[in-house]
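Peer 1: quick one, what's the 3D model for this:
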Amino acid sequence: MNRLLIMGPQGSGKGTQAARLAEALGVVAISTGDIFRANIKGGTELGTLAQSYSARGELVPDEVTNDMVRDRLQQEDVANGFILDGYPRNAAQVGALDVTLAELGVRLDAVVDLTVERDELLSRLAKRAEQEGREDDTAEAIERRLAVYEQETEPLLALYAERGLQVSVQGTGEVSEITEQILQALRAR
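Peer 2: Coordinates of the predicted model:
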């Protein structure tokens, strides 16, 4: 299990679990959100563009995201595997990822689906906004991102289930217990 996607709505714990799984599996966690935030903080052209979308609770255009992920998957530290966090988010990105993986001669091993009730997500995101002061965690932006997830990203899980790749795990409880549940589910495949 070296090439994974981790999916779930904002606030489901994807970033936390991706980092823990990457360490446990000896692979690289790749978060599009972290890359965008680094570019925003660095004031790059991509960062300015990304910020204009994320501040409104919208997603960065596919072509920018697809190119960024393609470039990242070609870097040396990904040779032993990866966990993609926050990508793909829609059907067009799934197609782009399929092409990229085929070009690299690799395939996905599994897609981890973290499930969390909406009330818990809203509570977590409000707390994160308070603690981190993230500009993209306004109430309006949170609602918009959750709606986009439900409309565009959540349906991708059915596609990955058809491919026999989906592994669903409840994303509530102690962080270490969730990690262990994911690892057990992956081993059971």
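Peer 1: rest of the way, CA atoms for contacts and neighbours
Peer 2: Noted.
Peer 1: burial count for D62?
Peer 2: For D62, the neighbour count with other Cα atoms under 10 Å is 15.
Peer 1: what does Q75 give?
Peer 2: Neighbours around Q75, by other Cα under 10 Å: 9.
Peer 1: one more to line up against the first:
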Amino acid sequence: MINIVLFGKPGAGKGTQAEFLKEKYNLTHLSTGDIFRYNIKNDTELGQLAKTYMDKGDLVPDEVTIQMLQSEVDKNPNSDGFLFDGFPRTLAQAAALDAFLESKNQSITATVALEADDNILVARLLERGKTSGRPDDQDEEKIRNRYDEYNQKTAPLMDYYKAQGKFHSVDGIGTIAEVTERLTNVFDKF
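Peer 2: The predicted model follows:
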């Protein structure tokens, strides 16, 4: 079983690449954004709890996010592995994920970061915002704010996984096919 953490700044192409990778390697794709939306839309107990924080403009606490993710892993006992997209975002979440997987006699196989220049990503998101309708993709200041948060909270995960010998960096600039090929070259080593 392989368990991969895929991360990168907003607009780096994680969602697009995750679609190819999950098919090619028969992985279960777990996107925290999708999991949140599902739980809120279906009014689950965890969704209701998350919504109370979100309605106040607060971040959902790690323990709620972790419970949602654990629930999704438990729903897929026959999976060949998981592709974690958007999780972990903090060192506390990474430690919790390691502990949870260890309780299932599993571990993170590798982490792969899609790297790209901020200015290129801003342009991508502003373009995406024209068709996606997402307000957070239509305002350059909000986009750069998201990058600041990423740098403060998520970037330290690189050191965490480097210390475990599980970190890989992939150039996220180019055509979708070019980036997919680069990722495949890394994934084929696992």
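Peer 1: looking at structure 2, which helix is longest?
Peer 2: Ranked by residue count under DSSP state H, the longest helix found in structure 2 is helix 118-132.
Peer 1: list the buried ones in that one?
Peer 2: By 16 or more other Cα atoms under 10 Å, the buried positions in helix 118-132 of structure 2 come out as 118, 121-122, 124-126, 129.
Peer 1: how far out from the middle of the chain is the very next helix or strand once past that helix?
Peer 2: With elements assigned by DSSP states H and E, the helix or strand that comes after helix 118-132 of structure 2 is helix 140-149. Centre-to-centre, helix 140-149 of structure 2 and its host chain are 17 Å apart (Cα atoms, centre = their mean, to the nearest Å).
Peer 1: repeat that for stretch 131-145 of structure 1.
Peer 2: Relative to its chain's centre, stretch 131-145 of structure 1 lies at 17 Å (Cα atoms, centre = their mean).
Peer 1: for stretch 18-37 of structure 1, same thing?
Peer 2: Mean-position distance between stretch 18-37 of structure 1 and its chain equals 9 Å (Cα atoms, centre = their mean).
Peer 1: what range does it cover in structure 2?
Peer 2: Taken onto structure 2 by TM-score structural alignment, stretch 18-37 of structure 1 occupies residues 18-37 there.
Peer 1: which residues touch the most centrally placed residue in structure 1?
Peer 2: Among the residues of structure 1, the one closest to the centroid is G86, at 2.0 Å (Cα atoms, centre = their mean). Contact partners of G86 of structure 1, counting by Cα atoms under 8 Å, 6 or more residues apart in numbering, are 6-7, 14, 31-33.
Peer 1: ok so, going back, name the residues that touch the match of stretch 18-37 of structure 1?
Peer 2: 6, 47, 50, 65, 68-69, 72, 76, 79-87, 180, 184.
Peer 1: same thing with stretch 172-182 of structure 2?
Peer 2: 12-13, 16-17, 20-21, 114-116, 170-171.
Peer 1: and that stretch, which residues are buried?
Peer 2: So stretch 172-182 of structure 2, judged by 16+ other Cα under 10 Å, has buried residues 172-173, 179-180.
Peer 1: circling back to that earlier point, let's see the ChimeraX selection covering just the buried ones among the contacts of stretch 172-182 of structure 2.
Peer 2: If you want just the buried ones from these in ChimeraX, going by 16+ other Cα under 10 Å, the selection is:
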select :12,13,17,20,21,114,115,116,170
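Peer 1: show me the contacts of stretch 172-182 of structure 2 that map onto strands.
Peer 2: Members of the contacts of stretch 172-182 of structure 2 lying in strands (criterion: DSSP state E): 114-115, 170-171.
Peer 1: what ranges do the strands span in structure 1?
Peer 2: 3-7, 28-31, 82-85, 110-115, 166-170.
Peer 1: in CSV, list those along with distance to Y149 of structure 1.
Peer 2: Formatted as CSV, the strands of structure 1 follow (distance: least, Cα to Cα, whole Å):
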stretch, distance to Y149 of structure 1
strand 3-7, 10
strand 28-31, 16
strand 82-85, 14
strand 110-115, 12
strand 166-170, 16
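Peer 1: of all those strands, which one is nearest R144 of structure 1?
Peer 2: strand 3-7 (17.4 Å; Cα to Cα).
Peer 1: just give me the mean distance for the closest one relative to structure 2.
Peer 2: Strand 3-7 of structure 1 differs from its equivalent in structure 2 by a mean of 0.6 Å after superposition (mean Cα distance after the TM-score superposition for structure 1).
Peer 1: and that strand, how far from the chain's centre?
Peer 2: 7 Å.
Peer 1: again, but for stretch 42-61 of structure 1
Peer 2: In terms of Cα atoms, centre = their mean, the centre of stretch 42-61 of structure 1 is found 17 Å from the chain centre.
Peer 1: so which bits of it are buried?
Peer 2: Neighbour count says stretch 42-61 of structure 1 has 46-51, 54-60 buried, by 16+ other Cα under 10 Å.
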